[in-house]
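> Got a sequence here, can you build the structure:
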Amino acid sequence: MLPLFLLLCFLIPPPTVISLNQDGLSLYKFKLSMNDPDSSLSSWNDGAAHPCSWFGVTCDPTNTSVTELDLSSSNIAGPFPASILCNLTNLTTLILYNNSINNALPPEISLCRSLVHVDLAQNLLTGALPPTLSDLPNLRYLDLTGNNFSGVIPDSFANFQKLEVLSLVYNLLDGTIPASLGNITTLKMLNLSYNPFSPGRIPPELGNLANLEVMWLTQCNLVGVIPGSFGKLKKLRDLDLALNNLEGSIPSSLIEMTSLKQIELYNNSLSGELPRGMGNLTALRLVDIAMNRLSGTIPDELCRLPLESLNLYQNQFEGELPESIANSLNLYELRLFANKLTGKLPSNLGKNAPLRWVDVSNNQFSGEIPATLCENGKLEELLMIYNSFSGNIPASLGRCRSLMRVRFGFNRLSGEVPAAFWGLPHVYLLELADNSFSGSIAKTIAGAGNLSLLTLSKNNFTGPIPEEIGWLENLEEFSGNDNMFNGSLPASIVKLGQLGTLDLHNNKISGELPIGIRSWKKLNEINLANNEIGGNVPDEIGSLSVLNFLDLSNNQFSGEVPAELQNLKLNRLNMSYNHLSGELPPMLAKDMYMTSFLGNPGLCGDWNSLCNGRDEAKARGYSWLLRMIFIIATVVFVVGLVWFYSKYKNFKRSKRAIDKSRWTLMSFHKLGFGEDEILNCLDDDSVIGSGSSGKVYKVVLTSGEVVAVKKLWGGIKKEMESEDIEKGGVQDNAFDAEVETLGKIRHKNIVKLWCCCTTRDCKLLVYEYMPNGSLGDSLHGSKGGLLDWPTRYKIALDAAEGLSYLHHDCVPPIVHRDVKSNNILLDADFGARVADFGVAKVVETNGKGTKSMSVIAGSCGYIAPEYAYTLRVNEKSDIYSFGVVILELVTGRRPVEPEFGEKDLVRWVYTTLDQKGVEHVIDSRLDSCYKDDICRVLDIGLMCTSSLPINRPAMRRVVKMLQENQTKAIKKDGKLSPYYCDDASDHGSVA
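Next comes the predicted model:
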């Protein structure tokens, strides 16, 4: 009996195999077929009789068969195992959202006959959509968003029997939207947005989808008109046809869609008037028909609806805004800018509604500003520029502590600004320019701790600038020109360490410039012309390294011109009509500055051979000496010419490979050096970096100034061109892009291009020198531990402001296309400059969508997902890359590291936050006392790296969020962001 017993024991399989039921065995095979770097499926081998206790598995309690499999965000990878999963005969729900499921979706998925709910969104699936999907008889929910499916939508999809949700957002589908989709009469949601479809019309057959509740066809390359058949969609709640090329009028059948709550038709070419009868849409809450060509008046019946958001900006509407809009109890957003609207705003606008954003700029509104705009204490933005508003600023706005952005410029407002209004604590932009305001700046401005931009130009303000102005530590621009300010500049003004622009020209300011202005490290512009300021010109001005505009003309300055001004690289210098005297410093006594010192009779320079005050007789006393010098110089010249001729042939054979006489210099700023001085310093000892495009040299000029020189070699062989293109373009293209971009832009956070030198075979770019190198070197090298959190935060904000300038302030906008930590350079104070524009592109702003490039530009780990797939260039690509930089600053990790496996930094952060918490994400070298601030910046980085470009905030918004950095969680549409950091005891988690 013993041998028989031993034989039976040997034949019995291990417990983990024999104990599992059939579904368990199938799931175990699924586990073995997938790559599971995070061990998400570690519980799938516990030897139980069934898999019902395994992670992500739900069973039927009556027979332990698997009914649901949810492995969302588990970081599993591998091909979709249809043959395995279809063995789960009772599987109704399959959710593999946000993993790395790859390759094509096999046709065998049609064998999973029990499937009702399939979510494969945010994976790496490729190839065509399987036509056999429609063979699933019970399928109600199909979400394939955010994959790489290509080709056309199969006509077989018309055969779905029970499908209610079809979402194919953000794929690579082409062709046109098939009319056969109109046969899926069970559909409740149709979302095909953000696919590169061929230009095509909206199929009228979609009007047959009688059960449809949501239709999202955003940015689908739609042309033609909106079908009148849409009037049959009685259950439709959300209609989004934005970002297309639709034309014609909005069909009158729209008013038959009585369930409609939200309509978004912005950024098309629609024309005509809004259809009559919109008052029938009693469920309507959000209307966004901005950026079209609509005209006529805004219907009163539309404004009588219980709207929450009304966006009609950038159209051609005229007439008055109906009074009934003030009765919308839930209205929080009203944007009507860039129309032709007239009349007054409703006097009780905001009294009954929680207004947050109001923008009526660029219209012809008149009358007074309604006092009730902030009645509910929610108003954040109030923009009313370029209208004809009159009267005073209502005192009630001085109590509106929620205000963050105020623009009243270019109106007819008058009277004194309420004292409390000056001190609103959250306002970062206050613009009152081009009005008739009077009175003085109240001392209460000390309370405006968040104020960054203060524009008071062209008013009737009087009195001295208060000492409290120096308390505004975030102030970046103070423009108060063309007023009647008097008295001395307050001593505290030198405390404004963030100040970039100080413009107070055309006032009555007197006294002397305050001591200590060397603290204005970021000051780019000083304009104090046409005042009564006296005393000496402080030599401290020469220490303002980024200053490029200095106008002190028409004042009462006296004494000599400080020699330290020679340290500046100014685009404009004007010190005319003062009482300056003495000789000009050598670098300023040149013809280029002839008009910079007019009206100072005591000054002399090289353009005038006689210094004022010296008589002609004394000058004649030196004439004999000049004659002798001329004779001696002539003799020396003749002797030298003979010697030169004798040595010419040897000199010609030994002259340098680069012939300096052939160099062409193009400058973008006033220079204190020539090309010879640069060329003489280009030796191997001065090389500080090298790359595929050439070398970078550190050059110390005779003046003591240091510049960086990038040397790009031309003459690349034909066979190398294709390789160079794959890296972002041949050298000539990189050089042209760099010069074209940096040569025309000026910003304190964009690296300054002094000049370029070219020959046929060699090209040089001369930049300002950044002593602390790149952020990548500082962060990931031996200095990483020296970058504390305040320094990292400052770097993030500086870089964001530079990119915001490129995206929003350049016309046309510029996309960098290679944002990374190695292209963010750091000056002596760790101020950041965006650099390396070799692959930058100008964005076409013609409303026809983004521009496709022929190649991928960028660096591994920084490239936005949709850019790699579609090659479409827009600002969202830069925003994703900048988000990766933020994650580098927070984590201290590189964008790609071996320990990440097949993931990059973005996926690693998301996974680690979800599974381990924020403590495992934040760089351990950072002081824990900054954890709350770090978490809020981490939120911003995660928003910037959203896989859907539409969810990424614009760079201007990123700057705003970094500046505000006060709230504990970033909110969007009233909900917490997908990842958020709470107090020190909590960690990031999936919302």
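
> from here on, contacts and neighbour counts on C-alpha atoms
Fine.

> in which helix or strand would I find L190?
Here L190 sits within strand 189-191, counting by DSSP states H and E.

> Can you give the distance of the next helix-or-strand element following that strand from its chain's centre?
Once strand 189-191 ends, the next helix or strand along the chain (criterion: DSSP H and E) is strand 200-201. Offset of strand 200-201 from its chain centre (CA atoms, centre = their mean, to the nearest Å): 32 Å.

> repeat for stretch 187-197
Centre-to-centre, stretch 187-197 and its host chain are 27 Å apart (CA atoms, centre = their mean).

> Ok, stretch 580-596 next?
How far stretch 580-596 lies from its chain's middle: 42 Å, per CA atoms, centre = their mean.

> For it, buried residues please.
Within stretch 580-596, the residues that qualify as buried are 580-585, 588-589, 593-594, 596, counting by 16 or more other CA atoms under 10 Å.

> For those residues, could you give me CSV that also reports distance to S134 and secondary structure?
CSV is the format used below for those (distance: CA to CA, whole Å; DSSP: H, G, I helix; E, B strand; the rest coil):
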residue, distance to S134, secondary structure
L580, 87, strand
S581, 89, strand
G582, 90, strand
E583, 88, strand
L584, 85, coil
P585, 83, coil
L588, 79, coil
A589, 82, coil
Y593, 78, helix
M594, 80, helix
S596, 78, helix
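
> Distance check, P81 against L905.
Distance from P81 to L905, counting by CA to CA, to the nearest Å: 28 Å.

> more neighbours, the two?
Taking neighbours as other CA atoms under 10 Å, P81 and L905 compare with L905 leading, 21 against 17.

> this one next, for a side-by-side:
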Amino acid sequence: MAVAAASAAAIVLLQLCWFSFGLNHESSVLLEVKRGLEDPSNALSNWEVGAGDETPCNWTGVGCSGGRVATVDLTNFSLVGPFPSALCRLPVLAFLSLSFNYINSSLSDAALAACAALAHLDLSQNLLVGRLPDALADLPALTYLDVSGNNFSGEIPPSFGRFRRIESLSLVANLLTGGVPDFLGNLTTLRQLNLSYNPFAPGSIPSSLSDLASLEVLWLAGCGLVGEIPRSLGRLSKLLDLDLSNNALSGRIPATLVNLSDVVQMELYNNSLSGPIPLGFGNLSSLVRFDASMNLLEGPLPDDLFDGPRLESLHIYANRLTGGVPTAVALSTSLVEVRLFANRLNGSLPPELGKNSPLTLLDLSDNLLSGEIPPSICDRGVLEQLLLIDNMFSGGLPVSLSRCRTLSRVRLRNNLLSGKVPSGFWGLPHLWLLELSGNSFSGGISPIIANGANLSKIVLDNNQFTGNIPAEIGALSKLYEFSASNNRLSGPLPASLGNLEELGQLDLHHNLLSGEVLRGVQSWTKLSELNLADNAFSGGIPPELGNLPVLNYLDLSGNNLTGEVPIQLQNLKLNELNLSNNDLSGALPPLFAREAYRDSFLGNPGLCKDISGLCPVSHGRRYHHSSVWLLRSIFITASLIFVVGVAWFSWRYLKYHKKKQVMEKSKWTLTSFHKLGFSEFEILDCLDEDNVIGRGGSGKVYKAILSDGETVAVKKLWGSSKDVENAKQSDDDGFEAEVATLGKIRHKNIVKLWCCCSQRDCKLLVYEYMPNGSLGDLLHSSKGGLLDWAMRYKIALDAAEGLAYLHHDCMPPIVHRDVKSNNILLDGEYGAKVADFGVAKAVEMIGKGPKSMSMIAGSCGYIAPEYAYTLRVNEKSDIYSFGVVILELVTGKLPVDPELGEKDLVRWVSSSVDQKGVEFVIDPKLEVSRKEEIGKVLRVGLLCTSSLPINRPSMRRVVKMLREVCPEIKHKSEKDGKLSPYYSEDNSDFGNNV
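As a prediction, this is how the structure comes out:
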């Protein structure tokens, strides 16, 4: 008994010793891994052997099973360094995730071969390079492999056809070449195959993929596929998601695809598919989304397409479909979105459209549809967008639409609609865009419009509206555009119009309006266009129009205006001025007394005839000589008294003002980040309205020329009473801390922050001055032709390097959040520097953290899709915005432009390149001989603007790809054979330039 007990005790002791040895060994392995990686965020701080606790099972990201390390999950820890091959010495490690880090170098076959227990390996979104290692396919237990978003190159190795148990294989967004190989059809255990967005050589879809009987997800978007879709894909009975978008597939949609009974989503857009849509999609009971837009499809829409009980989203635009909208669309109980615009659909809409479907969006624009708008279109009460532009709809607006309180966007331009607009329609609470132009609507604008608190854009041009403009329109505090030209509106302009602080465009030309032109319009600080031509306005031109800061289009022609042309109009920076065909008289202001303005004043008999010369001498009654001298003497005496009085008053005022300035300046605090040759007093003396060179969402920008000849830009941040109050608490400390961080940035492609000046209720930032202004202003002005391709390419590369520095070399990384062409400034040699990278926004976000926001920041056309609905901010948001800037440089077009129609620049470029080729989108000002280079840069821009953040390259990779476009162009920081400090010779590591 004693012997047996002793033996048992010995065995237990040995097991404990072995267990302890195993834990000590695994702790040593993990500590070795930690030593081989940079950990800037200190995420692995508790990876250490403490007193009495030598087990790693409680370390961050480490999980154990049976007392041994079985999982290591280091996702999104910002780790930097080579792949930690020591992890493969953990004998039971089954789960390893290093995704969303900065793991670089290549993968070694020898190192991976030791990871025999791995079942799950996720290395996605890193900086790995080289070829895919064969050893991955030899791991006996591997079921999940994701290496998406790296820089792997070469072809998919043949060894990848012999995975033993693989269920999910994702190689998305690498640099893989060759094609989609046939041998992937050998992986009969596969449930997910994701190969999208690789630069594969043109090739067909291997028919062998039809043998993957367990496949649930087949994602081959952007794989360079050509030829027809194999009919055999219809055998994939378990398929849930089929994505073949963004390729060059041709031929018909195979009828066999209707056999995919479990499919939930089918994406076939951006190809060259032709022929009709086959019958049978209504039998797909699980289908929720079907997108076959931007192809060459033709023929009528099949009735049963809308019968699927779960179909929620239907996208079939930019094809050649003919026929009418099937009655079945009205019977579907699941349709949420219907987009059939830009086709050849004709006939009328089903009379019960919307009665059964919870429609939120209906876009049938640019077709040949006729008949009336169905009154049931919003019966389910959730319709948000109704877009029927450029059709032949007739009849009136259904009264039921006036009860559709969810409507936010209504565009019915260019139809044959008539009758009165239902009264309640004008006051829908969520409606922000109302476009009824190009119809025959009659009646008046209802005073109920006051309830439309969200109305921002009202476009009523080319109708038959009558009556007065209601005073209640002045309650629309968000109104930016009011266009109602070519109607029969009458009466005076309501004085309440002058209260609209957001008003940017007011176009009421060719109506029957009368009375005087509105006065008291000081609130119109954002008005850029005022067109009141061809009405019956009388009286004089209000001088206060000359004080509107951004007015650049003024047309008051064809009225009965009298009096002189106010000299204040000279203050305006006008692109268009038309005061012709009125009854104006007197001398013209000096600025307008030129031949260039002749057409602006035609048809005014009382104005001076010789614009380029002096006014003709009056031929009226001569005054008696002595009377003239008496009047002159009185005038001269009065003038002398006035001048002396003004001089005395000015002397007293300047003395008081100078004393006050000295007192105020003493309250300023200067924080410098570089050696300065000026003081805060010099900066303050330059804050004059004459020196304003720009205005933005966060403040005014002044140009300041200092006594030593230095020119700087001074940004005065907007403040408010709330800001002042909060400053008493913690904002001052937060502002100083944030600016101190930004002041440490040193990079040739970031605008230099010289210093900041602050006092209790005002903050100034002093930057280096960039004489050529912003890229946006230059590119989209008449001077855009100055930017040849070499300059545009260099600007793109400079800006990319600046952003790469912010993302990868700053600790913590800086996310710009408002990358756009207007925030890329150009120096005297057109070198580009990133500016305005979130200083004011960072001040606002103090205490809230940089990753989550309560509202969308950014500029229209540049905002990443996921940003709009998640409000999550990271580097991928900046990369999308930078991609838009690249597309601007290539196309010369604005991100949002009326000539692009319903599309923004990203969607317009994507669809145009696929359908019409690269040449169609290239700015005609650019050299044809550089087409190949331009095409490569365009591809980089399209990669950056991928709708899925995971598919967008990092800014380091963007820099690399741009540099490879023109390797012969050396960056100006490369001197004496030394590369720029953030780019290494092998492209696998980036130095720190903080």
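
> Would you mind reporting the TM-score between them?
Scored against TM-score structural alignment, normalised by the length of structure 1, the superposed chains reach a TM-score of 0.67; 735 aligned residues with a CA RMSD of 4.6 Å.

> so where do the helices sit in the stretch 551-700 of structure 1?
616-620, 623-654, 675-679 (DSSP state H, counting those that start in this stretch).

> In structure 1, what range does stretch 423-433 of structure 2 match?
Alignment of stretch 423-433 of structure 2 against structure 1: residues 419-429, by TM-score structural alignment.

> Return the set of buried residues in that stretch.
Under the neighbour-count criterion of 16+ other CA under 10 Å, stretch 419-429 of structure 1 has 419-429 buried.

> just curious, which of these is nearest to S390 of structure 1?
Set against S390 of structure 1, the nearest of the buried residues of stretch 419-429 of structure 1 by CA to CA is F421 (17.3 Å).

> That closest one touches G398, doesn't it?
Yes - counting by CA atoms under 8 Å, F421 of structure 1 does reach G398; the two are 3.9 Å apart.

> Which residue in structure 1 aligns with L532 of structure 2?
For L532 of structure 2, the residue aligned by TM-score structural alignment is L528.

> Among the buried residues of stretch 419-429 of structure 1, name the ones in helices.
419-422 (DSSP state H).

> Pick the one among those residues closest to T67 of structure 1.
F421 (61.8 Å).

> what sits against that closest one?
Going by CA atoms under 8 Å, 6 or more residues apart in numbering, F421 of structure 1 touches 395, 397-399.

> Just among those, which is most surrounded?
In the contacts of F421 of structure 1, the most neighbours by other CA under 10 Å go to L397, 23 neighbours.

> Can you give me the distance of it to K188 of structure 1?
Applying CA to CA, the value for L397 of structure 1 to K188 of structure 1 is 45 Å.

> repeat for V815 of structure 1
Taking CA to CA, one finds V815 of structure 1 at 39 Å from K188 of structure 1.

> Check the alignment and tell me where E32 of structure 2 lands in structure 1.
Taking TM-score structural alignment, E32 of structure 2 has K29 as its aligned residue in structure 1.

> helix/strand/coil for that match?
Counting by DSSP: H, G, I helix; E, B strand; the rest coil, the backbone at K29 of structure 1 sits in helix.

> One more: S947 of structure 2?
With three-state DSSP as the basis, S947 of structure 2 sits in coil.

> once the structures are aligned, where does stretch 911-923 of structure 2 end up in structure 1?
With TM-score structural alignment applied, stretch 911-923 of structure 2 matches no range in structure 1.

> would a markdown table of the buried residues of stretch 419-429 of structure 1 with distance to T176 of structure 1 be doable?
Shown next, in a markdown table, are the buried residues of stretch 419-429 of structure 1 (distance: CA to CA, whole Å):
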| residue | distance to T176 of structure 1 |
| --- | --- |
| A419 | 60 |
| A420 | 58 |
| F421 | 55 |
| W422 | 56 |
| G423 | 56 |
| L424 | 53 |
| P425 | 52 |
| H426 | 48 |
| V427 | 48 |
| Y428 | 46 |
| L429 | 45 |
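
> between those, which is nearest E264 of structure 1?
When the buried residues of stretch 419-429 of structure 1 are compared for distance to E264 of structure 1 (CA to CA), L429 comes out closest, at 29.4 Å.

> For that closest one, give me its contacts.
For L429 of structure 1, the contact set (CA under 8 Å, 6+ apart) comprises 404-407, 451-454.

> now with 10 Å?
Applying CA atoms under 10 Å, 6 or more residues apart in numbering, we find L429 of structure 1 in contact with 381, 403-407, 450-455, 475, 477.
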